[in-house]
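Colleague: Whatever this is, show me its structure:
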Amino acid sequence: MTTQHSRRNFLRGQLSRPEAPLMRPPGAQARFSQLCTGCGDCLRACPEAILIRQPGPSGPALPLVDFSKGACTFCGACAEACETGALCPEAVPEWPWTATITDTCLSLGGIACRACEDACEPRAIRFRLMTGGRAAPTLDPEQCTGCGECAFTCPAGAVSFEQRAPATEVVR
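Modeller: Predicted coordinates for the structure are as follows:
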């Protein structure tokens, strides 16, 4: 189904936007929406309690990761609790998300804050000093595990997540 682009639709607020990918629990399979029954076993199994139910337009409410509640330790408990195969324990380390830092970062505005850097265990976030007493956050995507600890601790909510591009194999 496509949305017609017209002034009428624009004025009605009916804009077509690409749907953002949903952050499913670690180990989510490609056919997660078809396999998940919404039973809630993964929510109950998560020791960090970072999984929430996403109300769906039809069908069961499916789980999503919510880093405002904490960070993921990638323990695999949610995948082990899944009996439908929607979450695969072997795929837990293949987390496709990485953090990005937005322009609302307090440090970019001249406010001394290093909460995300302090919370980042793999040291993927560093601050580069700039003129005027500001510091710019830099994120090393190779070091970032996508655990969400930086998002949980950021007082400005300046950390968001995007999916990593799939690795491409070089053929020689």
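Colleague: CA atoms for contacts and neighbours, from now on please.
Modeller: OK.
Colleague: how about whichever strand or helix holds A79: buried residues?
Modeller: Counting by DSSP states H and E, the element that carries A79 is helix 77-81. Across helix 77-81, burial judged by 16 or more other CA atoms under 10 Å covers 77-81.
Colleague: One more, so I can put them side by side:
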Amino acid sequence: MPPEIDLARRGLLRGKIGATPPVVQLPWSVDWSAFVSGCTRCGDCLTACPEQIVVLGEGGYPTVDFLRGECTFCQQCATVCKAPLFRPTTEAPWRYKAHIEASCLASAQVFCQRCQDSCEPRAIRFIPELGRVPTPTVDDQRCNGCGACVQDCPVGSIKVDGRSVALG
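Modeller: You can find the predicted model right below:
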């Protein structure tokens, strides 16, 4: 059996100090530095997630992978955690929003509206344009950052992150 690798030490040798914040943290989780300080990497949140979108990220810390599916905001990850790593679930789960990249099929004049069809809060709408296929827009007021659109996009043109919103 090979010896266990100390990921923190290996990162230090590569010039990394601490785990890099993931693109998407778990819903209701505290800021990344506090999360990393208190997380034991027990894996309870991974097994508790019914959608199986909570995965091990860098350093063995849990993160969300929308390529596996959407977050239903079931609160299981926050409920099962024994450490004080989560804000009250009465607050907004996070401030992430969907962004449609330039590689969207509509940019290439290919008709596709799968993201709109998968968007339960109806945050993604397609605007008709004369002589062109409809182009998508995201209503930041309606988007809850659930990630349903990410997995549904056939070309991977949708990202969910905190780009346009300050994370807190």
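Colleague: overall similarity of the pair, as a TM-score.
Modeller: The TM-score (TM-score structural alignment, normalised by the length of the second structure) is 0.79; 145 aligned residues with a CA RMSD of 1.9 Å.
Colleague: quick one on the thing from earlier: mean deviation (superposed) between the very next helix or strand once past the helix holding A79 of the first structure and the second structure, please.
Modeller: Downstream of helix 77-81 of the first structure, the first helix or strand assigned by DSSP H and E is strand 97-101. By mean CA distance after the TM-score superposition for the first structure, the fitted strand 97-101 of the first structure averages 0.4 Å away from its aligned residues in the second structure.
Colleague: Name the residues of the next helix or strand after strand 97-101 of the first structure that are buried.
Modeller: Later in the chain than strand 97-101 of the first structure, the nearest helix or strand by DSSP H and E is helix 115-119. Neighbour-count burial for helix 115-119 of the first structure flags 115-117, 119 (criterion: 16+ other CA under 10 Å).
Colleague: Could you point out which of those residues is nearest to M23 of the first structure?
Modeller: Nearest to M23 of the first structure out of these is C116 (CA to CA; 20.2 Å).
Colleague: Skipping adjacent residues, who's closest to that closest one in space?
Modeller: Nearest residue to C116 of the first structure, sequence neighbours excluded (CA to CA, 6 or more residues apart in numbering): C150, at 4.4 Å.
Colleague: just Q141 of the second structure next, same as before
Modeller: Nearest residue to Q141 of the second structure, sequence neighbours excluded (CA to CA, 6+ apart): A123, at 7.7 Å.
Colleague: so that neighbour makes contact with D139?
Modeller: Yes: using CA atoms under 8 Å, A123 of the second structure is in contact with D139, at 4.9 Å.
Colleague: can you give me the helices in the second structure?
Modeller: Along the second structure, counting by DSSP state H, helices occupy 7-13, 32-38, 44-48, 76-80, 114-118, 148-152.
Colleague: most centrally placed residue in the second structure?
Modeller: Nearest to the mean C-alpha position of the second structure, counting by CA atoms, centre = their mean, stands V24 at 3.8 Å.
Colleague: Next one: the closest residue to that residue other than its chain neighbours from H99 of the second structure, what distance?
Modeller: The shortest distance from V24 of the second structure to any non-neighbouring residue, by CA to CA, 6+ apart, is to V64 (5.6 Å). For V64 of the second structure, the distance to H99 of the second structure equals 16 Å [CA to CA, to the nearest Å].
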